[in-house]
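**Q** Using only what follows, build the 3D model:
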Amino acid sequence: MRETGRRRPDPSELPRFAPVVDRDTSGGRHRPPRPPRAARARRELDQRLVRVTASISALAVLIVVLLLPPISILDRGSDSAPGGIVARARRLQPVLPSGLEAASALYDLDVPATTAGPATLTVKLSAPAPRATNLLLYSYDGGKWQRLGTAQSVPGGASARGNVAAVPSTIAVLRRVSTTRALGVIVGPGQTPDPAAGKASIVSVEAAYPAPGTTDAGGVIVRPGALAPALRQGGGAVYLGISVTDAEDTQAVDRILADAALTKRHVAAVVTEAKGTGAAGVHLDYGALAPARREAFTAFVQQLASVLTAGGMGLVVSVPTPAGDGTGAYDWVALTSAASALWLNAPSDPSAYYEQVEAALRARAAEGADLERVWLMLDRRSRQRADGKFAALSLRSALTLASALQAIGQGAIAPGAAVSLAGVNIESASGSGGLRWDDRARSVTFEATGGRTVWIENRFSAAFRLDLAVRYVLGGVAVAGAAQDDALPATWETVGSFISNGTVQLELPYGPYLEPRWLASDGVIENFGRGAAVWRAPQQAGTFDVTLIISDGVAFFGQRLSLGVGGGGEPAAPGPTGNR
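**A** Here you go, the predicted structure:
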């Protein structure tokens, strides 16, 4: 095999990556990627001047903070500080919840009756902590600690600030010291989790759906024996997954929520089927419901949670990521109080993922939703957009699409002839530009023929998604498509790091790996570019193979095209060479 031009990475080399070292997790945000060296030098010169001003500003902020009382309250309804509030620090701290430590004293608050509604609280910390993370606001009442929401260290680090739905009678800032997170997995009926996933807290088996029609309205249809393999495998609490998959299922749920009697019947049916299958709990994924059903759905979940809890069973509710300001039929504050956990489904559009998910998490935290009960949903499947619609596909299918190749306008090939080759879906002349890293979607992407765009899910993109769970202190992660499947990416090591350490390593794929590589069994590859090349046929007659190898930065995948020289005939259809 011969290839001319600059050296390309060999699939046999050890994997490489480009580490993301410029991280700033303040406020749940990232710095943008570092600029080129020349631009960075100019920026650093400007930043020296900015740092002087910033240092003076930080000193001023620190002085102001030290002059504040232990508790500062801003009424978010009127943007003014209510008067008459007195804060007294307790000398002794009650026993703290497991995994938490005190970052401030516990303050008793005397709050006037006129102070009502949501507010922003600034609480003095016991010791300055300018870079503190995992800060939480808690109240203590009736011998129990209650989480109010997250808090952020203010400039200077003397205090922490957070939003609450109402001013409590007590307030303290606690810091999470336990870094472990919970793992949930979702498998299909009759499936078991991939052994590489490790031990999951919850194994949801997608085994049931709301009964359609009017005769058995309110009922639940369960696929026979769907939970049995997962129950036999053990290793986690197996939940009965009840989900909607089409318009008929959605209509069935809407009918249930529109009728109090049907809602009551549905609660009873869900509990009966969960007990009958031997499940330890229930996982509801009812998709995009009408916003008008918000109160009805909340009441349904509260009723169901009450019955399940009384029977020693758990309840998980999947919620869609809202595309706008509201949350539609899903009241996060009420649902996090009723259910064991909320599993946040990803937006259908990968290019809008971070914009929508981060906006949702910030808004719900400000409303007082308990984000420790929110788990991020991680889907191992890649995504394709075609004609404005999104569909899931496996990593293998995505790489097969990217590695498709053809000989352009070629009939009989004479010895020594030049043959134009093209990667059908990555050839730059078609405007696709090959495989590349998408900074907005934070994944490898390419544009295929027919106006299609493909976003590839792998360990790089998974790490960036999990970093959201780190920065917003979510309670865990739930992995969809968790059954063993060689067509899906190996992301379990990345997930395991998040579960055991509460952190992930952010990396970018090694740039040269994303460049396509052309190989030939004989002859010479010439003038290769991003997705196109010229093959100079050998001087002797025969059948020869040309191979296009592409990579998402982790796996190498190729397709081979057989070309006849000197004997005429059409080229054979390309075939895969497999993952290397």
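
**Q** For the rest of this, base every contact and every neighbour count on C-alpha atoms.
**A** Fine.

**Q** Skipping adjacent residues, who's closest to the residue nearest the centre of the chain in space?
**A** A centroid search over the chain (C-alpha atoms, centre = their mean) returns residue 465, at 3.9 Å, as the residue closest to the centre. Nearest residue to residue 465, sequence neighbours excluded (C-alpha to C-alpha, 6 or more residues apart in numbering): residue 378, at 7.6 Å.

**Q** Repeat that for residue 425.
**A** residue 448 (4.3 Å).

**Q** Now do the same contact list for the one you found.
**A** By C-alpha atoms under 8 Å, 6 or more residues apart in numbering, residue 448 lies in contact with 401, 402, 424, 425, 426, 432, 454.

**Q** Could you report the distance from it to residue 384?
**A** Computed as C-alpha to C-alpha, to the nearest Å, the residue 448 to residue 384 distance reads 10 Å.

**Q** which neighbours do these two share?
**A** By C-alpha under 8 Å, 6+ apart, the residues touching both residue 448 and residue 384 are residue 454.

**Q** Quick check: the residue nearest to the centre of the chain is in a helix.
**A** Yes: per DSSP: H, G, I helix; E, B strand; the rest coil, residue 465 lies within a helix segment.

**Q** where's it relative to residue 458, distance?
**A** Counting by C-alpha to C-alpha - residue 465 and residue 458 are separated by 11 Å.

**Q** Residue 37 now?
**A** The spacing between residue 37 and residue 458, counted by C-alpha to C-alpha, is 29 Å.

**Q** What is the burial count for residue 170?
**A** 19 (other C-alpha atoms under 10 Å).

**Q** That one reaches residue 89, doesn't it?
**A** No: look at residue 170 against residue 89 with C-alpha atoms under 8 Å: they stay out of range, at 9.6 Å.

**Q** Tell me if I'm right that residue 477 and residue 376 touch.
**A** Yes: between residue 477 and residue 376 there is a contact at 4.6 Å, judged by C-alpha under 8 Å.

**Q** what touches both of those two?
**A** In contact with both residue 477 and residue 376: 343, 466, 469, using C-alpha under 8 Å, 6+ apart.

**Q** Relative to residue 388, which of the contacts of residue 448 is nearest.
**A** Closest approach between the contacts of residue 448 and residue 388, by C-alpha to C-alpha: residue 454, at 12.4 Å.

**Q** for comparison, sequence B:
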Amino acid sequence: MQGATLSGGRGRPSPMRFIVLALIGIAVLTIGILAWFFFGRGSSECSSDYCETSLATIEIPADFEQHSKLFERNPNADPVPDGFDLEVAIPLEVPTTDDRGLSIYGYSTESQIWEPIASIVLNETGELATGRFADPPEYLAVFRRLNEGRQVVAYLNRNDTLHPTAALLATVVHTFDFTPAPDGSLEGQPSPRPATTAVHYPVISASSEIDGSVPNVDNILSTGADRTNHVRQILQRVAAHRLAGIDIAYLDLRADHRTSFTLLISELAEGLHAQGKTLTLTLPAPLKGIDRIDEGAYDWAALGQSADLIKVAPIRDQSTYRLHLPEILEHITAVVDPAKVILTITPYASEKSADGVRSLTLTEAMTVASKLAIRSENMEVGGDIQVVAVNIDRDEGLSGLRWQPETATVAFTYKLNGGRTVWIENMFSAGFKLEFVSVYGLGGLAVEDSSANVFLGNIWTAVEPFVASGQAVLLQPDQDQLLPRWEVTAGNLVGGERGLVTWQTPLEAGSYTVTLTLSDGVERFESRIVLFLESLEDEPVEETP
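**A** As a prediction, the model looks like this:
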């Protein structure tokens, strides 16, 4: 074998058989190593399970340091028997005794990502990395992951239950517990610690969506005395509740509060750090102007000096997300240590209209997309009735449900008060957003709502492999998955893929159900309409004179 050695040995047969197989495994391992040294290097034709390759089309992630050559699975290799592992011993290009972050990674051409498949054991000289796995990947190599310390921040509304995957992956949990009062004190009580090993930092939040909270912050920032009083109130509550830290999420502040807010955070950070506590911030993303990045009320450079972490709040408008975010992140990471910067992704869909952008659950968005109506006056047997999904009817000039490459989301447009666009967040869109975390070397990711709410898009299926491998899964749904599917309890259906279907009704009167099934590429949603067919009335008979 060229570049690796193999052996078997998992499963629990009888004790005697286990011993025999173990001896065979040792023999195979020894022979494999000898074959590599004496035959693999000198032969141009590889007959081993894995063979050295130089396939240039496979990109090595920026977050990884390659420590071995790339090996490809021999298509003629025997399959691994059920209950057994394949053991590989991979030569390292530079010997090392430091195994921190070293693993064997496998690459799948289907998912186009590298995934950890085995931990490694170094030999005494640090020249070979040995690992075992049951499912041989197409390609493998030894990598050292350079950024294993990435944060996974989970936001959680009070009294909500943490998503099971969030409970496993989160390093920080923020519960929305406090708001600033007019006198500078805090309203609210800390939530019980969520069932997770993550640290718990409650949030003090103010925004235009929380009645009266922004004016309260305006008052707090109006004088130095009010500012200092607010800091003292926070420190007292942190100490009284024995909190490990706190998050400040004061959004929608006026630009003229920039200096005062910076001083508030500096004073609060000094007090918290003196107690061994942590201060994190949630800030709105700067705005991309014509010729500059506008930070508004938030001095990122100064705030980055004070805070331990800064989370970039979700950007709702997807029409400019991928256009503006690169410049925004370049600006932020130029003035703040990238390891402190956390990009927040959201499970909420966004709807843009002339009135602005609002958030929708996945279920709400798909309910809009699957709204049904009838475009026929006669509801009689033996005729044709048109049933239409009014908000995705492409014959009316609408987009239908489709993948938007420019926004990397599943989206649709519909007519209501001047027209609206809905962008859906799911595992596909989340993967393309997580790519920014890797590209800009950020300190991690945050999820806006990490609850187990089944009506939200499940973006954790994108977060989980990203946390495991450090790479975003960049996939998109097939357009066929996004097409409407129609069913009816009787009769025939004609057309339907463009959003309008013709129902050729049966000859028997009664109630019938037409069902539309729509998918965002992940989940399926049904919308039903019940129609009652009337019998044809007997034609009147003319009397002959």
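
**Q** now what about the TM-score between them?
**A** For this chain pair, the superposition-based TM-score is 0.68 by TM-score structural alignment, normalised by the length of structure 2; 395 aligned residues with a C-alpha RMSD of 2.4 Å.

**Q** Mind putting the shared contacts of residue 477 and residue 376 of structure 1 into CSV with distance to residue 73 of structure 1?
**A** CSV is the format used below for these (distance: C-alpha to C-alpha, whole Å):
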residue, distance to residue 73 of structure 1
343, 32
466, 33
469, 28
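
**Q** what does residue 401 of structure 2 align to in structure 1?
**A** Mapped onto structure 1 by TM-score structural alignment, residue 401 of structure 2 lines up with residue 435.

**Q** circling back: just the ones of the contacts of residue 448 of structure 1 in strands?
**A** Mapping the contacts of residue 448 of structure 1 onto strands (DSSP state E) picks out residue 454.

**Q** Neighbour-wise, give me the winner out of the contacts of residue 448 of structure 1.
**A** Within those, most neighbours by other C-alpha under 10 Å means residue 402, with 31 neighbours.

**Q** which position in structure 2 aligns with it?
**A** In structure 2, residue 402 of structure 1 lands on residue 369 (TM-score structural alignment).

**Q** Quickly note the distance from that match to residue 361 of structure 2.
**A** On the measure of C-alpha to C-alpha, residue 369 of structure 2 and residue 361 of structure 2 end up 13 Å apart.

**Q** Residue 106 of structure 2 now?
**A** Distance of residue 106 of structure 2 to residue 361 of structure 2, given as C-alpha to C-alpha: 36 Å.

**Q** Report the contact partners of residue 195 of structure 1.
**A** residue 484.

**Q** Give the aligned equivalent of the residue nearest to residue 465 of structure 1 in structure 2.
**A** By TM-score structural alignment, residue 378 of structure 1 lines up with residue 345 in structure 2.

**Q** Test my guess that residue 350 of structure 1 contacts residue 383.
**A** Yes: assessed by C-alpha under 8 Å, residue 350 of structure 1 is found in contact with residue 383 at 7.4 Å.

**Q** residues shared between the contacts of those two?
**A** Listed as contacting both residue 350 of structure 1 and residue 383 by C-alpha under 8 Å, 6+ apart are residue 455.

**Q** Give me the nearest residue to the aligned residue in structure 2 for residue 334 of structure 1, chain neighbours excluded.
**A** Alignment note (TM-score structural alignment): residue 334 of structure 1 maps to residue 302 of structure 2. In space, residue 302 of structure 2 comes closest to residue 262 once its chain neighbours are excluded; the distance is 6.8 Å by C-alpha to C-alpha, 6+ apart.

**Q** same question, residue 455 of structure 2
**A** Using C-alpha to C-alpha, 6+ apart, the nearest residue to residue 455 of structure 2 is residue 363, at 5.3 Å.

**Q** did I read that right, that neighbour in a helix?
**A** Yes: with three-state DSSP as the criterion, residue 363 of structure 2 is part of a helix.

**Q** Closest to residue 162 of structure 1 out of the contacts of residue 448 of structure 1?
**A** For the contacts of residue 448 of structure 1, the closest approach to residue 162 of structure 1 (C-alpha to C-alpha) belongs to residue 454, at 39.1 Å.

**Q** Spit out the contact partners of the aligned partner of that closest one in structure 2.
**A** Using TM-score structural alignment, the partner of residue 454 of structure 1 in structure 2 is residue 422. With contact taken as C-alpha under 8 Å, 6+ apart, residue 422 of structure 2 is in contact with 349, 350, 351, 352, 365, 411, 412, 413.

**Q** helix, strand or coil for the fourth one?
**A** Going back to what we said before, that points to residue 352 of structure 2. Per three-state DSSP, residue 352 of structure 2 ends up strand.

**Q** What residue in structure 2 is paired with the residue nearest to the centre of structure 1?
**A** In structure 2, the residue paired with residue 465 of structure 1 according to TM-score structural alignment is residue 433.

**Q** buried ones in stretch 186-204 of structure 2?
**A** For stretch 186-204 of structure 2, burial by neighbour count (16 or more other C-alpha atoms under 10 Å) applies to 186, 190, 191, 194, 196, 198, 199, 200, 201, 202, 203, 204.

**Q** how many neighbours does the nearest residue to residue 182 of structure 1 once chain neighbours are set aside have?
**A** Nearest residue to residue 182 of structure 1, sequence neighbours excluded (C-alpha to C-alpha, 6+ apart): residue 476, at 4.4 Å. Here the number of neighbours of residue 476 of structure 1 (other C-alpha under 10 Å) works out to 27.
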